[in-house]
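# Quick one, what's the 3D model for this:
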Amino acid sequence: MSTTPEHVTVIGLGNLGRALAETFLRHGHPTTVWNRDANKADALVAAGAKAAATAEEAIAAGDLVIVALLDSTVARRVLAGAAGAVAGRALVNVTSGGPEDARELAAWADEHGARYLHGAVYAVPQTIGTAGSSISYSGEETVHRRWQPLLDLLGRGTFLGRDAGLASGYDVAILAGMYGMIGGFLHATAMAAAAGVRATELTPMLLSWLTDSFPALSTFAEEIDSGGFSGGESSLAMNQAGLATIIRASRELGVPVGTLAPVKDLIDRQIDDGHGAASLSRAVESFRSAA
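Next up, the predicted model:
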């Protein structure tokens, strides 16, 4: 890395943006910040940052521009308002959004002479800049390669490929899995409570069971990619029966089945099409047929 501190701009000073700016400041990089609510910059200014009056001024001040705003709509609006300053800049957008949002912003950046890299952050703000933070990137590889030393200050970085939408594609899929897990956990604790079991008593046993079950996901992934759903010990028919029992028990305990019924519906569709003996992973085909 160059011994000369390089100028960085952070657009957006929510919890994530503040943590990013604090990390660059901690490592001695001149950092310009901007936020619609200027008061959010006060603590960073006290720590050595420079607050810009406008997003355009902030972008013009940094060679590396990190965008960490509320959502992709806000990011597009802010960048469009500062379009005159983005030419020649490296824009690294870590704002949450879908793959198409990232691709649209990448195309916009290219039209305006900027180089675009999209990032998906896997960290809570307080872990930014530590080994507990990781960020996946996709988009212009030259941007990642040029600025990797600074980006690596924020957390363990992984470059996924040149399609700007890849990082978001991974991100929203991973988060969907996470929220599905949390939904299942909340349902489990509600059922347990109705049966007189405390959540803290249930959770160690649940974690043990899930940990033992996780290797099956790799097997399912291979089946999904290959399209080979035959055989296996966990058939659709077996899981249909198991889910029916759990749903019945949930209702008897007075717990709504909103997290379980959709899963059973996916299985039911495949069995109705004659695939009861196939692996549970074939339920993914119900998503595809519904698209």
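# can we go C-alpha only for contacts and neighbour counts from here?
OK.
# And the helices in this structure?
15-26, 42-46, 55-61, 72-81, 99-111, 141-151, 166-194, 199-213, 215-226, 236-252, 261-272, 284-290 (DSSP state H).
# so which of those helices comes closest to residue 92?
helix 141-151 (8.5 Å; Cα to Cα).
# Next one: residue 216 relative to residue 234, how far apart?
As for residue 216, its distance to residue 234 is 10 Å (criterion: Cα to Cα, to the nearest Å).
# just residue 7 next, same as before
Taking Cα to Cα as the measure, residue 7 falls 55 Å from residue 234.
# Deepest-packed of the helices of the chain, please.
Counting by mean count of other Cα atoms under 10 Å, helix 55-61 has the highest mean neighbour count of the helices of the chain, with a mean of 23.
# And it, what does it pack against?
Counting contacts by 3 or more Cα pairs under 8 Å, 6 or more residues apart in numbering; DSSP states H and E, helix 55-61 packs against strand 8-11, strand 31-34, helix 72-81.
# Residue 167 reaches residue 138, doesn't it?
Yes - look at residue 167 against residue 138 with Cα atoms under 8 Å: they come within range, at 5.4 Å.
# in the protein, which residue is closest to the centre?
Taking Cα atoms, centre = their mean as the criterion, residue 171 is the residue nearest the geometric centre of the chain, at 3.3 Å.
# can you point me to the longest strand in the chain?
Identified as the longest strand of the chain according to DSSP state E is strand 115-122.
# List the contacts of that strand.
88-96, 102, 105-106, 109-110, 133-141, 143-144, 164-165, 167-168, 171 (Cα atoms under 8 Å, 6 or more residues apart in numbering).
# what about residue 29, how many neighbours?
When neighbours are defined as other Cα atoms under 10 Å, residue 29 has 20 of them.
# Equivalent analysis for residue 51, please.
The number of residues packed near residue 51 is 23, by other Cα under 10 Å.
# One more sequence to fold, the one below, so I can look at both together:
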Amino acid sequence: MNSAEHTHGTHGTNGTGGAGTETEVTVLGLGLMGAALADAMLTGGRRTTVWNRTPGKAEPLTVRGAAEADGIRAAVTASPLVIVCIRDYTAVRDLLDPVADALAGRVLVNLTTGSSEEARVMAEWAAGHGAGYLDGAIMMTPPGIGAPETVIFYGGDEKLFRTHEPVLRLLGGRPTHLGEDTGTASLYDVALLGLMWGTFNSFLHALALVETEGTTATEFLPLATDWLTGVSSFMGLYAQQIDAGEFVATDASLATQLAPVEHLVHESRARGVDTRLPEYTRDLIADALAKGHGLDSYARIIDHFRTAAS
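From the prediction side, this is the model:
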């Protein structure tokens, strides 16, 4: 769609022009994710300025109607809403420090991956230069940007988020505000990634086991996905128990789960499959039993992680 058909957004305090205006957007960083973000803005009909430190990456976007800025200052000053998605927070500061004065009155949306501490420091830095700030975490790979089911977490001023939510919705149909703390998005991001990696590791361990009998990954997949649906049904109960601090088993006690895990360790060793993952689970359960929690549910294992953290 021709960008000339759209009206310019206006600069309000911290860039908080009224929701529903055709806000102009700048996207800094055109790696796979940054390019996908810019593409989603173009698809949504927003006048989009792009900039990348390495030249040449903007061409696919300029063909679609994006304007390529000739420098970082020109990129920042082109729009009231500036989205940045690059390597890390240090790179963001290195990029924006020389033009920090240009951020005054604008909104910076940082979708760079980092820690909660880095997000809070970045928010203070932005506020010190008169900019509104939202910190986000993208829970999707680049091909999913713009899809209705894509979730992006945001932390920061809720009014600022609500003002720009129509624009942010173009990046993913489920923009989720987690609260005023700018660090929360990064925290939730790594927590959910940990859940993902743990699931992947267990899935791959299971595949390594069954392939010793000639079962292919594709053949085993329906059984695994059906089982994961069942496993997820336990999570609601465990969440309630953890919040209440009461762990009486209503499904299966820790004592009854030790033997099956031992079987998994034995089966893995016998078939030449790495045993460290099931051994870790066995040791968690054995430790809980030694502390007198044999009649508790698996949710009691949270004590281990809390103790390790403290």
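# now what about the TM-score between them?
After superposition, the two chains reach a TM-score (TM-score structural alignment, normalised by the length of structure 1) of 0.93; 291 aligned residues with a Cα RMSD of 1.8 Å.
# still on that earlier bit, quickly note the distance from the residue nearest to the centre of structure 1 to residue 107 of structure 1.
Here residue 171 of structure 1 is placed at a distance of 20 Å from residue 107 of structure 1 (Cα to Cα).
# if we can go back for a sec, what's the average distance of the longest strand of structure 1 to structure 2?
Here the mean offset of strand 115-122 of structure 1 against structure 2 after fitting is 1.4 Å, by mean Cα distance after the TM-score superposition for structure 1.
# Map residue 108 of structure 1 across to structure 2 for me.
When structure 2 is aligned by TM-score structural alignment, residue 108 of structure 1 is paired with residue 125.
# now residue 118 of structure 1
Per TM-score structural alignment, the equivalent position to residue 118 of structure 1 in structure 2 is residue 135.
# Then residue 224 of structure 1?
Counting by TM-score structural alignment, residue 224 of structure 1 lines up with residue 242 in structure 2.
# hang on, isn't its match packed against residue 298?
No - with contact defined as Cα under 8 Å, residue 242 of structure 2 does not count as touching residue 298 (10.4 Å).
# got any residues that touch both of these two?
By Cα under 8 Å, 6+ apart, no residue touches both residue 242 of structure 2 and residue 298.
# quick revisit: and the helices of structure 1: which comes nearest residue 2 of structure 1?
Nearest to residue 2 of structure 1, of all those, is helix 141-151, at 9.0 Å by Cα to Cα.
# Could you give the separation of the closest one from the chain centroid?
In terms of Cα atoms, centre = their mean, to the nearest Å, the centre of helix 141-151 of structure 1 is set 20 Å apart from its chain centre.
# quick one, what contacts residue 160 of structure 1?
Here residue 160 of structure 1 is in contact with 136-138, 166-167 (Cα under 8 Å, 6+ apart).
# Against residue 207 of structure 2, how distant is whatever residue of structure 2 lines up with it?
Superposed on structure 2 with TM-score structural alignment, residue 160 of structure 1 falls opposite residue 178. In this view, residue 178 of structure 2 and residue 207 of structure 2 are 36 Å apart by Cα to Cα.
# Then residue 262 of structure 2?
Look at residue 262 of structure 2 and residue 207 of structure 2: by Cα to Cα, they are 18 Å apart.
# mind listing what residue 195 of structure 2 touches?
By Cα under 8 Å, 6+ apart, no residues touch residue 195 of structure 2.
# what do we get in structure 1 for it?
Aligned counterpart of residue 195 of structure 2 in structure 1: residue 177 (TM-score structural alignment).
# For the spatially closest residue to the residue nearest to the centre of structure 1 that is not a sequence neighbour, grab the count of nearby residues.
Nearest residue to residue 171 of structure 1, sequence neighbours excluded (Cα to Cα, 6 or more residues apart in numbering): residue 120, at 6.2 Å. Look at residue 120 of structure 1: counted by other Cα under 10 Å, it has 24 neighbours.
# what does residue 101 of structure 2 give?
Neighbours of residue 101 of structure 2 using other Cα under 10 Å come to 15.
# Alignment lookup: it to structure 1.
Checking TM-score structural alignment: residue 101 of structure 2 goes with residue 84.
# ok, residue 240 of structure 1 - contacts?
Applying Cα under 8 Å, 6+ apart to residue 240 of structure 1 gives the contacts 264, 267-268.
# hang on, isn't residue 137 of structure 1 packed against residue 156?
No - if you go by Cα under 8 Å, residue 137 of structure 1 and residue 156 don't touch, sitting 10.7 Å apart.
# Between these two, which has more neighbouring residues?
Just comparing residue 137 of structure 1 and residue 156: by other Cα under 10 Å the higher neighbour count belongs to residue 137, 28 against 18.
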